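Novice: sharing a model prediction with you, sequence too.
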Amino acid sequence: MAGHWTRGAAGTVLAVVVAVAAAGCSDSSGPSGGASKAASAAASAASSLASQASEALASASAEAKQKLDGVKNGVKAKDDVTLGAPTPGSDGRAEVRVTAKNTADSAKSFAVQVNFTDKGGNLQDVVVVTVKDVAAGATGEATAASHRKLSGDVHAVVGSALRY
């Protein structure tokens, strides 16, 4: 079950764009010309925020891939990992509890890729968390936190998991 969070800066910018557009615009000489300039500035800000979010996601995805690629002698263990429900942390970033069950006959660690998505399944952020030194037959826990604040209905899914 995902928590519902308040809308972020992109929602605020969208509200400004809608409000300014509703004020009307014609030429740049009258009062509505100022509204047109404000609408243009707001649209530019929204575009900039979207671009920054896209760049942050690309960077997070590359970092996650690099961390997983660095695991030596890892075996796929996605079925041995479960996630709790995401909640907003004290800093506003999404947090989710990661539980890994060690089905091996000796202590192992897990590298788990957590994909934070919106309610439509669109990827919002990617993190890799390590669950260290889980005893044979036992479970271990860690907390995965998004790199940035996420808004809306946030969901978390296991992207991949390696036991090593």
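Specialist: Arrived safely, thanks for sending.
Novice: make it CA atoms for all contacts and neighbour counts henceforth
Specialist: Noted.
Novice: where along the chain do the helices fall?
Specialist: For the chain, helices defined by DSSP state H occupy the ranges 9-22, 31-69.
Novice: for these, which one sits closest to Val81?
Specialist: Val81 lies closest to helix 31-69 among the helices of the chain, at 15.3 Å (CA to CA).
Novice: gap between the residue nearest in space to the middle of the chain and Phe110?
Specialist: The residue lying closest to the centre of the chain (CA atoms, centre = their mean) is Asp125, at 2.6 Å. Applying CA to CA, to the nearest Å, the value for Asp125 to Phe110 is 20 Å.
Novice: take a look at this one as well, against the first:
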Amino acid sequence: MTRHGIPGLILAAAATAALTAPLTGCSDDTTPSGAASKAASAASAAGDALSSATADAGDALASATAEAGERFDEFKNGVNAKGDVRTGDVGTDSDGRSTTEVTVTNSGSSSRSYAVQVDFRDPSGNLLDTVVVTVDGVAAGATKDATARSNRTLSGDVTAEVSRAVRK
């Protein structure tokens, strides 16, 4: 399922305005007609809105990445356990956020807790969001599931991958 969202609509509006402006003509030597002027203003406003939406998404991703780093700080001296973790298919919950099941299999000889960073990506591999899931008390040789949920609504086709995992 592909959803274009607000940035796609803004870009479409800007393109439409830019393409229709030359068709409206000019009123005299160098003064654009009212319709052309309005189209140029609309294209400029659409560009400003797209820049703002892009900046907001970048801020949200930076915040999520910083929070993920802080959560991993709680697992100082943890052992790399990326091979013990896998994600399932990405779905959407009732709030419109992307979710995936995280399955941890404890390959150790005693009960362990895990911190798992899940990255949500678009089809081009661009990072859309990142979250950290803590899975406590996984018995030796046992498997335990948790759910990773994006921090915000993500649009388009979204995949999930384990970017890092540690156990302590």
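Specialist: That came through fine. What you are looking at is a predicted structure, and each value in this text was computed from that prediction instead of being measured.
Novice: hmm, back to that, got the helices of structure 1 as CSV, with distance to Ala94 of structure 1 and mean neighbour count columns?
Specialist: Converted to CSV, the helices of structure 1 look like this (distance: least, CA to CA, whole Å; neighbours: other CA atoms under 10 Å):
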stretch, distance to Ala94 of structure 1, mean neighbour count
helix 9-22, 16, 16
helix 31-69, 14, 16
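Novice: will you turn those into CSV that also has distance to Ala77 of structure 1?
Specialist: Conversion of the helices of structure 1 to CSV gives the following (distance: least, CA to CA, whole Å):
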stretch, distance to Ala77 of structure 1
helix 9-22, 36
helix 31-69, 12
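Novice: if we can go back for a sec, the residue nearest to the centre of structure 1 pairs with which position in structure 2?
Specialist: Here Asp125 of structure 1 is matched to Asp129 in structure 2, going by TM-score structural alignment.
Novice: quick one, what contacts the residue mapped onto His147 of structure 1 from structure 2?
Specialist: Under the alignment (TM-score structural alignment), His147 of structure 1 pairs with Asn151 of structure 2. The neighbours of Asn151 of structure 2, taking CA atoms under 8 Å, 6 or more residues apart in numbering as the test, are 64, 97, 129-131.
Novice: which member of the residues you listed is positioned nearest Ser110 of structure 2?
Specialist: Among the contacts of Asn151 of structure 2, and counting by CA to CA, the member closest to Ser110 of structure 2 is Val131, at 26.1 Å.
Novice: Ser41 of structure 2 versus that closest one, what's the distance?
Specialist: 39 Å.
Novice: and Pro123 of structure 2, how far is that from Gly88 of structure 2?
Specialist: For Pro123 of structure 2 relative to Gly88 of structure 2 (CA to CA), the value is 16 Å.
Novice: so for the two, which residue has more residues nearby?
Specialist: Gly88 (15 against 10; other CA atoms under 10 Å).
Novice: just give the closest residue to that one, not the sequence neighbours.
Specialist: Nearest non-adjacent residue to Gly88 of structure 2, counting by CA to CA, 6 or more residues apart in numbering: Glu101, 5.1 Å away.
Novice: gap between that neighbour and Ala139 of structure 2?
Specialist: 19 Å.
Novice: try Ser94 of structure 2
Specialist: 32 Å.
Novice: what about those two, which has more around it?
Specialist: Ala139 (17 against 6).
Novice: list the residues that contact the more buried one.
Specialist: 106, 110-112.
Novice: what does it align to in structure 1?
Specialist: Match for Ala139 of structure 2 (TM-score structural alignment): Ala135.
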